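**Q** would you be able to build a 3D model of this:
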Amino acid sequence: MSNHYPVAQQQMQYPQPVHNPVPTCSLSALANMAIAGAVIGGSAAAAKNLRRVQKEEIQPQAAMLDTGKTALSSAVATAAATAAATTVAGAVSHAVADRGMLRLAVMFGVGTAVLYGLNRWTEDK
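**A** Okay, here's the model as predicted:
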């Protein structure tokens, strides 16, 4: 290699520090997760309530109301859990290999807590 470049251009360049802000979810991502939570929770409730209607334990109108309530609660819990998991897992060092498991654990814990709270609140109503 020839030495055609001035000395100033040949100086060592050090890498710039990387700024890794805590990631956040966009509203559309949260909405998509809420829809997924509503579909999954609502489907599980519908299956359970269909069986209860067949056994004549509840009326169809009560089954539909419970299914809707469960779908809505699942949507809220999933959105809250997604936001929390994104924040917590993003704040952990990028060197941690198990961030995926951490994210799932946070989602499970927050989702459970939100559903528990919503169920307790609606029982009192």
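**Q** CA atoms for contacts and neighbours, from now on please.
**A** OK.
**Q** can you pull up the most central residue in this structure?
**A** Closest to where the C-alpha atoms of the chain average out (Cα atoms, centre = their mean) is residue 82, at 1.8 Å.
**Q** what is the burial count for the nearest residue to it once chain neighbours are set aside?
**A** Closest residue to residue 82 apart from its sequence neighbours, by Cα to Cα, 6 or more residues apart in numbering: residue 107 at 6.1 Å. Residue 107 has 23 neighbours, counted by other Cα atoms under 10 Å.
**Q** next up, for comparison:
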Amino acid sequence: MTNYYPAPQNPTPYPHTTGDSHVCSASALANMAMAGAVIGGSAAAAKNLRRMQKDEIQPREALLDTGKTALSSAIATAAATAAATSVANAASHAFADRGLLRLAVMFGVGTAVLYGLNRWSDEKSGE
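**A** Below you'll find the predicted structure:
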């Protein structure tokens, strides 16, 4: 017998939230962190490939920098997603476009987290 029931649709925007509407689900945060790692790592890899072609860095240094950037981007994206979801969910329903608010919070939090991680990393390496 064929099942004619349509697949359930999620009316809430991505990232999905748990029962507490101010907290992202762990899988949504993991997905966003993975996206951040891919985007940040791809940008770093492209930059480092160009630097290798110009003989500015060695392959090992390029690989380490790319990995560091991918990890930092993953952490920053997860933190930014959690903050943006919390702020957007807490915003007044009278605020017409929470999408713009969410993007602004993600940009600010992502920038702050990356700045902090880069500064901490530079201090650890003595730069």
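**Q** hang on, the earlier thing: quick check, the residue nearest to residue 82 of the first structure in contact with residue 79.
**A** No - Residue 107 of the first structure is beyond contact range of residue 79, at 9.4 Å (criterion: Cα atoms under 8 Å).
**Q** what does residue 48 of the second structure align to in the first structure?
**A** The alignment partner of residue 48 of the second structure in the first structure, by TM-score structural alignment, is residue 49.
**Q** return the set of buried residues in whichever strand or helix holds residue 116 of the second structure.
**A** Assigned by DSSP states H and E, residue 116 of the second structure falls within helix 98-125. Under the neighbour-count criterion of 16 or more other Cα atoms under 10 Å, helix 98-125 of the second structure has 98, 101-103, 105-107, 109-111, 113-114, 117 buried.
**Q** of all the residues you listed, which comes closest to residue 61 of the second structure?
**A** Distance to residue 61 of the second structure across these (Cα to Cα) is lowest for residue 117, with 18.3 Å.
**Q** how close does the closest one sit to residue 79 of the second structure?
**A** Going from residue 117 of the second structure to residue 79 of the second structure by Cα to Cα, to the nearest Å gives 12 Å.
**Q** how about residue 65 of the second structure?
**A** Noted for residue 65 of the second structure: a distance of 21 Å to residue 79 of the second structure, by Cα to Cα.
**Q** go on, residue 44 of the second structure?
**A** 20 Å.
**Q** ok, now residue 62 of the second structure?
**A** Counting by Cα to Cα, the separation of residue 62 of the second structure from residue 79 of the second structure is 26 Å.
**Q** what's the answer for residue 73 of the second structure, then?
**A** 10 Å.
**Q** those two: who's more crowded?
**A** Applying other Cα under 10 Å to residue 73 of the second structure and residue 79 shows that residue 73 carries more neighbours, namely 26 against 19.
**Q** which residues touch the more buried one?
**A** Contacts here follow Cα atoms under 8 Å, 6 or more residues apart in numbering; on that basis residue 73 of the second structure touches 33, 36, 37, 39, 40, 41, 114.
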